[in-house]
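> below: sequence and its predicted model.
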Amino acid sequence: MSTVTELTRELVAIPSHDDETDAGDFIESWLRRETDAAITRDEVGNVIARRGSGEESLALVGHHDVVSPDDSQVEDGEYVVEERDGRLHGRGTADMKGAVAAAMCTFRDSEVPRTSKSRAQPDGADPTIELVFASFVGEEIGGEGARHAIDQGFAPDCAIVGEGSTGYSAAGVTDIAIAHKGRRASTITARGTAAHASEPEAGENAIYRAGEAVDTIRGMDGPSADVFGEDLEGSIVVTEIEGGSAWNVLPESCSVTVDERTVPGERAPLSRVENESTEWVVDQDLPPMACNDEAFAQRVLSAADGAQSGDPELVTKPHATDAGWLAEAGVTCVVCGPAEPGEAHTSEESVSLDVLDRCYDIYRGVASGGEN
């Protein structure tokens, strides 16, 4: 029987930065071999499996695409996977094939006799759930797989998204993230009138107009939100500027890029920069996430507490994940996974083997109602 470590190693060895097909094939084949679940593979490559039935559904959610590997993580065209010092090293170990493997093993091994939420049941009722496994494509390029699945009706009641939540409250502790920031990327373009730099009064300097927009942005406060007593602070900052064509020509166009880290229910008032000569365009808007059911968050926290010697906490997370798309669609979400801050997308990416097993215990504890 596959262990979480063995399955993680096999998944990580499959390149999936340019094309997720082979990794999706592996996941689908494993699920068909190891379970009797109803399994679908949609047209974009998402793998979704379902077991059991009930009034409520609990999904274990991950993604099997990765960012491009560092040169040190590839040898003869193959991904390098190494185990040393109690950790598995390689592209995708932390983000997030380790969590996918833990979810796959949980999906195979769990009994599902109880509801995933703490709702009261009628006398004599037999509270059961539908257990769902989902591994999406395209998370690293804006959640394309999750968005497609949602558009096609993917709507579990609750979801545990296996992105990193380890090491937030204390080193080595796997916490439960009840909220995370989103990201809105914008371009502000100011238009002017070109003229020779020796006669600046003959034109309108687009850089100056863009500078006025920058000053407006500098005066804005980042948004903030409170989720079950945890503070989530957003930010807004100009990150790029481009304009001008020559040292002796007044620029007729100047663009600035704005990075805004959003929080649930709030956005910076960027429309203030717009006028007859300045345009604001949103290039990307990855939604933030906030759990909308404290009872579910506490249920997952209880499972996390029982799976480790440390004291897990409800925390917030700075990075956008597919949980944002799910929460926007009405799914009750938390984030719980083995990756630690600073591991994802690095040349030294790795994951703790002990924490992989811990996440399996957490997921199974929630899926089985605490009966591991």
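Arrived safely, thanks for sending.

> rest of the way, CA atoms for contacts and neighbours
Fine.

> contact partners for the closest residue to Gln73 other than its chain neighbours?
Distances taken as Cα to Cα, 6 or more residues apart in numbering place Val80 nearest to Gln73, at 5.1 Å, with adjacent residues excluded. By Cα atoms under 8 Å, 6 or more residues apart in numbering, the contact set of Val80 is Ala13, Ser72, Gln73, Val74, Gly90, Arg91.

> just give me the neighbour total for the residue lying closest to Val300 once chain neighbours are set aside.
Of all residues not flanking Val300 in the chain, Val366 sits nearest, at 6.1 Å (Cα to Cα, 6+ apart). Residues lying near Val366 (other Cα atoms under 10 Å) number 27.

> in terms of contact, does Glu233 touch Gly222 like I think?
Yes: applying Cα atoms under 8 Å as the test, Glu233 and Gly222 come out as touching, 7.0 Å apart.

> those two: who's more crowded?
Neighbour comparison, Glu233 and Gly222: the larger count goes to Gly222, with 20 against 17 (by other Cα under 10 Å).

> helix, strand, or coil at that one?
Classification of Gly222 by DSSP: H, G, I helix; E, B strand; the rest coil places it in coil.

> what residues are up against it?
By Cα under 8 Å, 6+ apart, the contact list for Gly222 reads Glu233, Gly234, Ser235, Ile236, Arg261, Ala268.

> from those, which would you call buried?
With neighbours counted using 16 or more other Cα atoms under 10 Å, the contacts of Gly222 contain these buried positions: Glu233, Gly234, Ser235, Ile236, Arg261, Ala268.

> would you mind measuring from the third one to Ile207?
Computed as Cα to Cα, to the nearest Å, the Ser235 to Ile207 distance reads 24 Å.

> who touches stretch 141-153?
Contacts for stretch 141-153 (Cα under 8 Å, 6+ apart): 44-46, 136-139, 286, 321-322, 325-326, 329.

> could you tell me the end-to-end distance of stretch 284-297?
For stretch 284-297, the end-to-end distance is 29 Å (Cα to Cα).

> just to revisit the earlier point, compare the contacts of Val80 and tell me which is most surrounded.
Neighbour tally across those (other Cα under 10 Å): the maximum, 34 neighbours, falls on Arg91.

> before we go on, here's another structure to hold up against the first:
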Amino acid sequence: MELDLSLPVAALTAQLVDVPSVSREEKRLADLVEAALAAVPHLKVDRDGDAVVARTSLGRAERVVLAGHLDTVPIADNLPSRLDADGLLWGCGTSDMKAGVAVQLKLAAELTEPNRDLTFVFYDAEEIASEFNGLGRLVERHPEWLAADFALLLEPTGGRVDGGCQGTLRFRVQTTGRRAHSARSWLGENAIHKAAPILDRLAAYQPRRVEIDGLVYPEGLNAVMIEGGHAGNVIPDSCAVTVNYRFSPDQSEEQALARMHEVFDGFEVVLTDSAPGALPGLSHPAAASFVEAIGTPPAAKEAWTDVARFTALGVPAVNYGPGEPTLAHTREENVEVAKIEEAERKLRAWLSS
């Protein structure tokens, strides 16, 4: 099989979707992407693991990165893809984010004289723990491949521009007790019962809504897991509530963690995972011209995305893609063909004018 970059963008999306690429199993799709781009004369193609980077070198005054991940969440009986009579393409990864990847591939193949130099980044393992993230690996090993004036991440946004992203912390709030036989519970100290005040604080917490450059970022603080207990007849001596804090990009990771220590004062707080947010970056001239070209008001990204990695490199970045974010990771995942075609048309016009 070969990817056919001459296909209409929706048909190319279907081709991509029909190549399973669950996280850590992207090699086959990465091979196909690399082979297809290597055949395009105006591109220089590099590869690191299952990440593929293709670049023009036309001496333009600006360089723009278009980036997207190749992996999907586990398949939920939703392959192969299917196109229905209403113009919806169904299947795992249609929205998140093989429609965006198809747009990247079409532009990479067909924009021989863009008004800006272009870098196309296709990377692996976005959907799992950040330690495996292919873009993060490129940042560490090949930051020069990602050097640019502006970056677009084609994550699903429903066809609007989403500026910046939330930061995220995951941490455990821990309690300890004393183990005993449950028939003589008074001899023990129940660590699970001690977790009740933790849940009370979570329920009482009032999340902030922070406005930055006209975009409103809602925060969220939620228990996502609770662990404790040894057996049905044992008073537990330990309990841990795992909490996810989605914080506005006006805070650093350190400031966000300090806030959580205040919220859970008196309890042991153990950080397990952390990623910074990203400011909107809409003041950059390239970002402003892009927002104007898309023609709809920008919004805040209500999630963490890899725009944060570009921001950390000093590259302003926004999210823009044809998929619908509320359908990502669902069994019913689909994308509107009209949205894919619109994204290709608008990006082509912006990069050709």
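Alright, I've got the coordinates. Quick caveat: nothing in here was measured; it's all calculated off a predicted structure.

> ok, back up a step: tell me the one of the contacts of stretch 141-153 of structure 1 nearest Gly342 of structure 1?
Nearest to Gly342 of structure 1 out of the contacts of stretch 141-153 of structure 1 is Thr321 (Cα to Cα; 15.5 Å).

> so what's the residue count around the residue mapped onto the closest one from structure 2?
Following TM-score structural alignment, the counterpart assigned to Thr321 of structure 1 within structure 2 is Thr305. Thr305 of structure 2 has 21 neighbouring residues, counting by other Cα under 10 Å.

> ranges for the helices of the stretch 251-353 of structure 2?
Per DSSP state H, counting those that start in this stretch, the stretch 251-353 of structure 2 carries helices over the ranges 253-263, 285-294, 307-312, 337-350.

> and among these, the most buried is which?
When you average the neighbours per residue for each of these (mean count of other Cα atoms under 10 Å), helix 307-312 leads with a mean of 22.

> nearest residue to the one residue sitting closest to the centre of structure 2 other than its sequence neighbours?
When structure 2 is reduced to its mean C-alpha position, the closest residue under Cα atoms, centre = their mean turns out to be Thr305, at 3.5 Å. Setting aside the residues directly before and after it, Thr305 of structure 2 is nearest to Cys165 in space (Cα to Cα, 6+ apart), at 6.2 Å.

> contact partners for the one you found?
Neighbour list for Cys165 of structure 2: 248-249, 277-280, 300-305, 307-308 [criterion: Cα under 8 Å, 6+ apart].

> what's the match for it in structure 1?
Here Cys165 of structure 2 is matched to His180 in structure 1, going by TM-score structural alignment.

> where do the helices sit along structure 1?
With helices called from DSSP state H, structure 1 shows them at 4-12, 21-34, 98-109, 144-151, 206-218, 294-306, 322-328, 353-367.

> and the shortest one against structure 2, how far off on average?
Between helix 322-328 of structure 1 and its aligned stretch in structure 2, the superposed structures give an average distance of 2.2 Å (mean Cα distance after the TM-score superposition for structure 1).

> now swap in the longest one and tell me
After superposition onto structure 2, helix 353-367 of structure 1 sits on average 1.7 Å from its aligned residues (mean Cα distance after the TM-score superposition for structure 1).

> so that helix corresponds to what in structure 2?
Going by TM-score structural alignment: helix 353-367 of structure 1 matches residues 337-351.

> likewise the second one?
Across structure 2, the stretch matching helix 21-34 of structure 1 (TM-score structural alignment) is residues 27-40.

> which residue is the nearest non-sequential neighbour of Arg364 of structure 1?
Here the residue nearest Arg364 of structure 1, using Cα to Cα, 6+ apart, is Thr106, at 5.3 Å.

> my read: the one you found touches Tyr363, true?
Yes: under the criterion of Cα under 8 Å, Thr106 of structure 1 makes contact with Tyr363 at 6.4 Å.

> corresponding residue for Asn244 of structure 2 in structure 1?
By TM-score structural alignment, Asn244 of structure 2 lines up with Asp259.

> dump the residue contacts of its match.
Contacts of Asp259 of structure 1 (Cα under 8 Å, 6+ apart): Arg183, Arg184, Ala185, Ser186, Ile236, Val237, Val238, Thr239.

> out of those residues, which end up buried?
Judged by 16+ other Cα under 10 Å, buried ones among the contacts of Asp259 of structure 1: Arg183, Arg184, Ala185, Ser186, Ile236, Val238.

> so how far is Pro288 of structure 1 from the third one?
Relative to Pro288 of structure 1, Ala185 of structure 1 is positioned 13 Å away (criterion: Cα to Cα).

> swap in Val331 of structure 1?
In this view, Val331 of structure 1 and Pro288 of structure 1 are 13 Å apart by Cα to Cα.

> what does Glu212 of structure 1 give?
Distance, Glu212 of structure 1 to Pro288 of structure 1, using Cα to Cα: 29 Å.

> so these two - more neighbours on which side?
Higher neighbour count among Glu212 of structure 1 and Pro288: Pro288, with 29 against 15, using other Cα under 10 Å.
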